[in-house]
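Asks: Quick one: sequence and predicted model below, then my questions.
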Amino acid sequence: EPNIDEVVQTHEVFANVSKGQLAKKSELFQDFETEDVEEIILKLLQEGEIPVSEMERKSISESLSRDIAKIISEKCVNTETNRPYTVTMIEKMMKECHINLQPNKSAKHQALKAIEKLMESGKYKIKPAMMEIVISLDPKIVEEVSPKILLHVHHITRQGLNSEGIFEMKAVIEQKDYHFLTGTLSEVAKNRYCVEILGAARPEQTSGGKRKPPPSSHSSSVAPIPELTSSIPEEESSEVVSLPPSSKEEPEKAPTRGGGGGGVDSEDDEYAQAAKPIEKQQKKANRKRKNRTYVNDEEDVGA
């Protein structure tokens, strides 16, 4: 703001604001080496510090401490379980390790320094978490660059061409090796690579602890790309396989009733034999019914 009247409420310099006591000219000259009030006001605006109350200072300190602890929780894990610590546990570690906070420095910078102090103390089972990254390469330089990448990464989880024809390698790497990897790629691959940090690796991806040795040859380090196969189905064979005479099915013969035909198969014979008793019972019942009807008719006539 060029207009100083829009910034200050009064063109005066106070020795004690709460009491309304103005600073004497001798005090101004002693502190600022000048008695020009306008010049002193500009200097205070550019180099002065805003007075902060005790409550505000405590709130700022707690907020900064929590931000630092959150960054440490995201970047570090337990050495035994490979699981991250909670923010509350990190804050407790920082207090026990007597880590001093500096309000004029960023939380990320102080978090990196705090990680070093926590590891150097030897009291806590803490280490930097591994990172999950994706390396994109020009397919033409994969054979040349891949063996050098394997020297810096912990292990590779996936590799192959993406939909755009770019070779992608998804890997897990330790934080301390990241700068060595990018330096190697800048020397070997020039501007034909890209590295993307996905975040902290999941615990199941870092199990094992030790770096997996790179394969002895490139053919075993980079999985071969499967060849495209034609989707057109093959023509069916026109050859006809003839069945042996014994396997040809004979046409079924229509069953005939009676005993002299000889064309009824075994199933029809069994059915006919099973039905004979039933037919006899039905004929016997019909004869009884006819006899009963004949007797009734005679009685009606006699009456």
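Replies: Arrived safely. Numbering: from 1, shown residues only.

Asks: hey, let's count contacts and neighbours off CA atoms from now on
Replies: Will do.

Asks: Which parts of the stretch 151-300 of the chain are helices?
Replies: Counting by DSSP state H, counting those that start in this stretch, the stretch 151-300 of the chain has helices at residues 175-188, 218-221, 266-302.

Asks: What residues of the shortest one count as buried?
Replies: Meaning helix 218-221. Buried residues in helix 218-221, counted by 16 or more other C-alpha atoms under 10 Å: Ser221.

Asks: for it, packing partners?
Replies: Helix 218-221 sits against helix 142-150, with contacts defined as 3 or more C-alpha pairs under 8 Å, 6 or more residues apart in numbering; DSSP states H and E.

Asks: Tell me which other helices or strands the helix it packs on touches.
Replies: Counting contacts by 3+ C-alpha pairs under 8 Å, 6+ apart, helix 142-150 packs against helix 175-188, helix 218-221.

Asks: Quick check: buried residues in the longest one?
Replies: Read it as helix 175-188. Of all the residues in helix 175-188, those buried under the rule 16+ other C-alpha under 10 Å are 175, 178, 181-182, 184-185.

Asks: alright, now check it against this:
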Amino acid sequence: MSKGELQVSEKERQSCLDSQLNSIVNSVAALCVNPETRRPYSASIIEKSLKDAHFSVKMNRNTKQNTLEAIKMLREHLPIERSRMKLRVSFAGKEGGGKLKESVVKLANTVEHEEWDEATLHLTLLIDPGQYRVIDELVRNETKGKGLLELLELKEVVESEELF
């Protein structure tokens, strides 16, 4: 105590690790889907896969950093990917025209819908969550604040019943 260090018992340390791991598993389950079926994995499957991959929680990192590390590790053991976001980008054709449209479409995984409304272009896109900021800055800078970026769905997941 005189050196300013607080000793933590083994049970307390294990409890902290378990709660951190549980938080990471739930985050991965919320953020990721099976790429073939577009359906989410259950927390128990993710937890088992993390144990099979010998994932260990790093206590000096926050939950988000550990979650991203877990997703990278899971990719080697399980078909998994981040669920895509659905965005709607709107801007006047004269603002960025073909150049802005071309840049935004390159960053998107798929273009679901493209529509011209008078002189305004509306694009509905599916993107990886890591591309959101890039697209936001691109639209804001190219249109000088006149473009519009709407988040339609935070994660694109198929939640239908399967018949066996």
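Replies: Yep, that arrived. Since the model is a prediction, treat every value here as computed from it, not as a measurement.

Asks: picking that back up, same list, the helices of the stretch 151-300 of the first structure, but as CSV with distance to Gln102 of the first structure please.
Replies: Formatted as CSV, the helices of the stretch 151-300 of the first structure follow (distance: least, C-alpha to C-alpha, whole Å):
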stretch, distance to Gln102 of the first structure
helix 175-188, 25
helix 218-221, 47
helix 266-302, 102
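
Asks: Between the helices and strands packed on helix 142-150 of the first structure, which one is closest to Arg158 of the first structure.
Replies: Arg158 of the first structure lies closest, by C-alpha to C-alpha, to one member of these: helix 218-221, at 11.3 Å.

Asks: Helix or strand: which one has Asn100 of the first structure?
Replies: Under the criterion of DSSP states H and E, Asn100 of the first structure resides outside all helices and strands.

Asks: All the strands of the second structure, residue numbers only.
Replies: Remark: strands assigned in the second structure by DSSP state E are 32-33, 81-82, 85-92, 110-117, 120-127, 148-153.

Asks: which one of those strands is the most hemmed in?
Replies: Mean neighbour count (mean count of other C-alpha atoms under 10 Å) peaks for strand 32-33 among these, with a mean of 23.

Asks: what range in the first structure matches that strand?
Replies: Strand 32-33 of the second structure corresponds to residues 76-77 in the first structure, going by TM-score structural alignment.

Asks: next one: stretch 45-56 of the second structure
Replies: Going by TM-score structural alignment, stretch 45-56 of the second structure lines up with residues 89-100 of the first structure.

Asks: buried ones in the matching stretch?
Replies: Residues 90-91, 93-94, 99 are the ones in stretch 89-100 of the first structure that count as buried (16+ other C-alpha under 10 Å).

Asks: ok, for Val89 of the second structure, nearest residue in space, not its chain neighbours?
Replies: For Val89 of the second structure, ignoring the flanking residues on the chain, the nearest one in space by C-alpha to C-alpha, 6 or more residues apart in numbering is Leu149 at 4.7 Å.

Asks: thinking again about what came up before, of all pairs in the buried residues of stretch 89-100 of the first structure, which one is the farthest apart?
Replies: Most distant of the buried residues of stretch 89-100 of the first structure, by C-alpha to C-alpha, are Ile90 and Ile99, 11.3 Å apart.

Asks: Check the gap between Pro147 of the first structure and Ser65 of the first structure for me.
Replies: Distance, Pro147 of the first structure to Ser65 of the first structure, using C-alpha to C-alpha, to the nearest Å: 42 Å.
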